[in-house]
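Enquirer: Predicted model and sequence below, questions to follow.
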Amino acid sequence: MTEPQAVLAPLSRSAVFLVVTVHPDQASRTRVREFCADLPGLVRTVGFRDLDAGLSCVVGFGARVWPDLFGITAPTALHPFPAIRGHRHDAIATPGDVLFHVRARRQDLCFELSTQILAALRGAVTAVDEVQAFRYFDNRDLLGFVDGTENPTGEAATSAAIVGEDDPVFAGSSYVMVQKYLHDLDAWDALDVGAQERVIGRTKLSNVELDDDVAPASAHKVLTTITDADGRERKIVRDNMPFGSPAAGEFGTYFIGYAADPDVLEQMLRNMFLGDPPGTYDRILDFSRAVTGSLFLAPSVPLLDQLADSPPSTSLTIGSLKGRTLP
């Protein structure tokens, strides 16, 4: 299989989500492109301080910046984030050319790597969003429910998150959608536990799915379960993380989903914000407001190396990637 980035890294205790836009001049594009080659070495340098902390960084690129950085056609499925205007709530699109998803068991390592990334790119990019996130108790969000229960594992995770060999140039890559949600905890906490469970579709303490005759059509669990024409469930790999500032009254969840096909991510969005059937929008949106939205492609390791080494006028070919695969 063509080697992916650390998309399938284990869930970590800490993370930093960093989204930047690239300045429109050629010098800035060149610096960002060349930095792609340097990033793995930078991760090793910072991570060497504690090898057991599992420091990793996935980098993804948006549709707007792809041809400017690399001079090759982006995959057909990469496009700007699909903003949705619902009857009650909106999924908004916000600027974002490059995503850095930094993970480790230690927050200081995430902080240090993010600092080094921005220092290396100073003057070439503008940071438009930065979230320092943490694992909360037993993998719960700030609403008090376990998050990420439905993540696939093993080969199922690879199939769900990584582009296959049917798309040979982009095999080993992964589409990445991110959204930052802010919670109205006062309104949420005003609900009794039973009402909260019907919003989520799971029990709060034991994390057991509610029976079909109990969970309403508007439950988060119901609307984010996507099936194909044959009734098979289409999975993604989530690594959502809580974040917040008690002093500022800010409490939220940073959603990040990896998929081999962005359509499954976008179908989840449509179900949540429009409803399935229409009108049964996800009631979690009455308490959690989306304030960002971006879509990226995280190239495979060989493709990232090739992109970093190639001037924008160079076109990639399948043959140029031969010999860069893992057994």
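Expert: It's in. Numbering: from 1, shown residues only.

Enquirer: CA atoms for contacts and neighbours, from now on please.
Expert: Fine.

Enquirer: what ranges do the strands span in the stretch 101-250 of the chain?
Expert: 125-134, 174-183, 226-227, 233-234, 237-238, 241-245, 250-259 (DSSP state E, counting those that start in this stretch).

Enquirer: what would the ones you listed look like in TSV with mean neighbour count?
Expert: As requested, these are exported to TSV (neighbours: other Cα atoms under 10 Å):
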stretch	mean neighbour count
strand 125-134	18
strand 174-183	24
strand 226-227	15
strand 233-234	14
strand 237-238	24
strand 241-245	21
strand 250-259	22
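
Enquirer: Contact partners for the residue most central in space within the chain?
Expert: The residue lying closest to the centre of the chain (Cα atoms, centre = their mean) is residue 256, at 2.7 Å. Applying Cα atoms under 8 Å, 6 or more residues apart in numbering, one finds that residue 256 lies in contact with 176, 177, 178, 179, 238, 239, 240.

Enquirer: buried residues in stretch 70-87?
Expert: By neighbour count on 16 or more other Cα atoms under 10 Å, the buried set for stretch 70-87 is 70, 71, 72, 74, 78, 79, 80, 81, 83, 84, 86.

Enquirer: no no, stretch 183-196
Expert: 183, 184, 185, 188, 196.

Enquirer: here's the one I want to compare it with:
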Amino acid sequence: MAAPQPVPQLLLGPPAKAALFLTLTVAPGREDDVRDGLGELSGLSRSVAFRARDDALACVAGLSSDAWDRLVGGPRPRGLHPFTPLHGPRHHAPATPGDLLLHLRARRADLCFELARLVLDRLGDAVAVVDEVHGFTYFDERDLLGFVDGSENPTGSAAADAVLVAGEDPGFRGGSYVVVQKYLHDLTAWHALPTEEQERVIGRAKADNLELPDDVKPPDSHVALNTVEDENGEQLQIVRQNMPFGRLGAGEFGTYFIGYARTPDITERMLRNMFLGDPPGTTDRILDFSTAVTGGLFFVPSATLLDDLPAPGTAPAAEDAPEPPPADAERPGDSLGIGSLKGAPAP
């Protein structure tokens, strides 16, 4: 009798009106407490969601490469590695501290807040919050630059195929990889541009969201550099769940980029295009107005695995776990290459 398929976390769902993004670090020596707390996350989520069943509350948890080694026993997800900072000719993508990512979303901000409060109460001083962003929907799914965001996301079964690990890493079916970055916008400089020039920066028309024709769209536009294909010319997809955020008194206006994919290679290639250029030096013009101030890569285990993470030293080696790479092999994401897609299936 075949083993049951693992149940994914709620990566995909109806559009959210609000989101709360928490990046946490784990206190040394408190790994057991955090692992136990993660095992209770689904129960806490259900207890809050039950009070507002139609408002689509979801909480997704991801672990960084270092946190996986500290908290989890047995084999590792084969694509998990630290976020690699990028140092381009003009712009930089930093890597910032973070062991855990919690992505809470719903149709109501109070649900996200209540669940986050309960989770942090449960984890207590075993964790520290190093980044907290409250996102919101802005008019018709636009970012604070005034353009529709995420319109190229795949839907239905194509979305599941794009984000969920399958037979390529059998021990981690139903999992996913997520990259997050917080971008701060210079709205004064942005609003100084005429609409036609803003459209050339983005690669889309502002009013109707239509992509500019190829003979009009500049090669350094955001759309051009974030459209990537495999060797057969098939477009490679991720699912973005970006959210605007801001603090009026601080003059802080931004976009929280969050991209899910079944392999981190696709998102990393997009970031390489943006910050290093494709061809090299042709960097994304949006970076002249949007500065990345955080960066992290996390693995999102299936809900089945998250409910019962094995402690280090207790899990048997999986029979289908991939062979570890040679000690001198280049890890995906090392150097400026950030790995090769090899036909594998931003913001």
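Expert: Noted; the coordinates are in hand. These numbers were taken from a predicted model, which means no experiment stands behind them.

Enquirer: related to what we said a few turns ago, let me have the strands of the stretch 101-250 of the first structure in TSV, extended by distance to residue 271 of the first structure.
Expert: Shown next, in TSV, are those (distance: least, Cα to Cα, whole Å):
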stretch	distance to residue 271 of the first structure
strand 125-134	26
strand 174-183	15
strand 226-227	9
strand 233-234	14
strand 237-238	17
strand 241-245	22
strand 250-259	16
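
Enquirer: what about those, which gets the closest to residue 17 of the first structure?
Expert: strand 125-134 (5.1 Å; Cα to Cα).

Enquirer: So which residues make contact with the closest one?
Expert: Around strand 125-134 of the first structure, the neighbours that count as contacts under Cα under 8 Å, 6+ apart are 13-23, 28, 95-96, 241-244, 254.

Enquirer: Just give the nearest non-adjacent residue to residue 199 of the first structure, would you?
Expert: residue 219 (4.8 Å; Cα to Cα, 6 or more residues apart in numbering).

Enquirer: Tell me which residues touch that neighbour, please.
Expert: 198, 199, 200, 201, 282, 283, 284.

Enquirer: which ones are touching the aligned partner of the first one in the second structure?
Expert: Residue mapping for residue 198 of the first structure onto the second structure gives residue 200, with TM-score structural alignment as the criterion. Residue 200 of the second structure is in contact with 217, 218, 221, counting by Cα under 8 Å, 6+ apart.

Enquirer: so what corresponds to the first one in the first structure?
Expert: Put plainly, it is residue 217 of the second structure. Under TM-score structural alignment, residue 217 of the second structure pairs with residue 215 in the first structure.

Enquirer: Quick one: the helices in the second structure, in order.
Expert: 31-39, 41-49, 65-71, 109-123, 156-163, 187-191, 195-202, 222-226, 264-275, 303-306 (DSSP state H).

Enquirer: Trace the second one over to the first structure and give me the residue numbers.
Expert: Under TM-score structural alignment, the match for helix 41-49 of the second structure in the first structure covers residues 39-47.

Enquirer: Just the buried positions in the matching stretch, please.
Expert: Within stretch 39-47 of the first structure, judged by 16+ other Cα under 10 Å, the buried ones are 39, 40, 42, 43, 46, 47.

Enquirer: From residue 37 of the first structure, how far off is the fourth one?
Expert: Spelled out, it's residue 43 of the first structure. According to Cα to Cα, to the nearest Å, residue 43 of the first structure stands 11 Å off from residue 37 of the first structure.

Enquirer: quick one: contacts for residue 136 of the first structure?
Expert: Residue 136 of the first structure touches 142, 242, counting by Cα under 8 Å, 6+ apart.

Enquirer: What is the burial count for residue 197 of the first structure?
Expert: Residues lying near residue 197 of the first structure (other Cα atoms under 10 Å) number 23.

Enquirer: show me what contacts residue 100 of the second structure?
Expert: 23, 24, 25, 26, 61, 62, 63, 64, 67, 298.

Enquirer: My understanding was that the fifth one contacts residue 302; is that so?
Expert: This means residue 61 of the second structure. No: if you go by Cα atoms under 8 Å, residue 61 of the second structure and residue 302 don't touch, sitting 9.5 Å apart.

Enquirer: Now tabulate the contacts of residue 219 of the first structure in JSON lines and tack on distance to residue 207 of the first structure.
Expert: Converted to JSON lines, these look like this (distance: Cα to Cα, whole Å):
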{"residue": "198", "distance to residue 207 of the first structure": "12"}
{"residue": "199", "distance to residue 207 of the first structure": "13"}
{"residue": "200", "distance to residue 207 of the first structure": "10"}
{"residue": "201", "distance to residue 207 of the first structure": "9"}
{"residue": "282", "distance to residue 207 of the first structure": "19"}
{"residue": "283", "distance to residue 207 of the first structure": "18"}
{"residue": "284", "distance to residue 207 of the first structure": "16"}
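
Enquirer: Could you report the distance from residue 71 of the second structure to residue 63 of the second structure?
Expert: 9 Å.

Enquirer: Ok, residue 56 of the second structure next?
Expert: Residue 56 of the second structure is 23 Å from residue 63 of the second structure, by Cα to Cα.

Enquirer: Tell me who's in contact with the closest residue to residue 210 of the second structure other than its chain neighbours.
Expert: Sequence neighbours aside, residue 204 is the residue nearest to residue 210 of the second structure in space, at 5.5 Å (criterion: Cα to Cα, 6+ apart). Counting by Cα under 8 Å, 6+ apart, residue 204 of the second structure makes contact with 210, 211, 212, 217, 223.

Enquirer: residue in the second structure matching the residue nearest to the centre of the first structure?
Expert: Residue 256 of the first structure maps onto residue 258 in the second structure, by TM-score structural alignment.

Enquirer: now the residue nearest to that match when sequence neighbours are not counted: how far from residue 168 of the second structure?
Expert: Leaving aside its chain neighbours, residue 258 of the second structure sits nearest to residue 180 (4.5 Å; criterion: Cα to Cα, 6+ apart). Residue 180 of the second structure sits at a distance of 23 Å from residue 168 of the second structure (criterion: Cα to Cα).

Enquirer: Over to stretch 64-79 of the second structure now: how far is its first residue from its last?
Expert: 11 Å.

Enquirer: got it, and stretch 62-74 of the second structure?
Expert: 17 Å.
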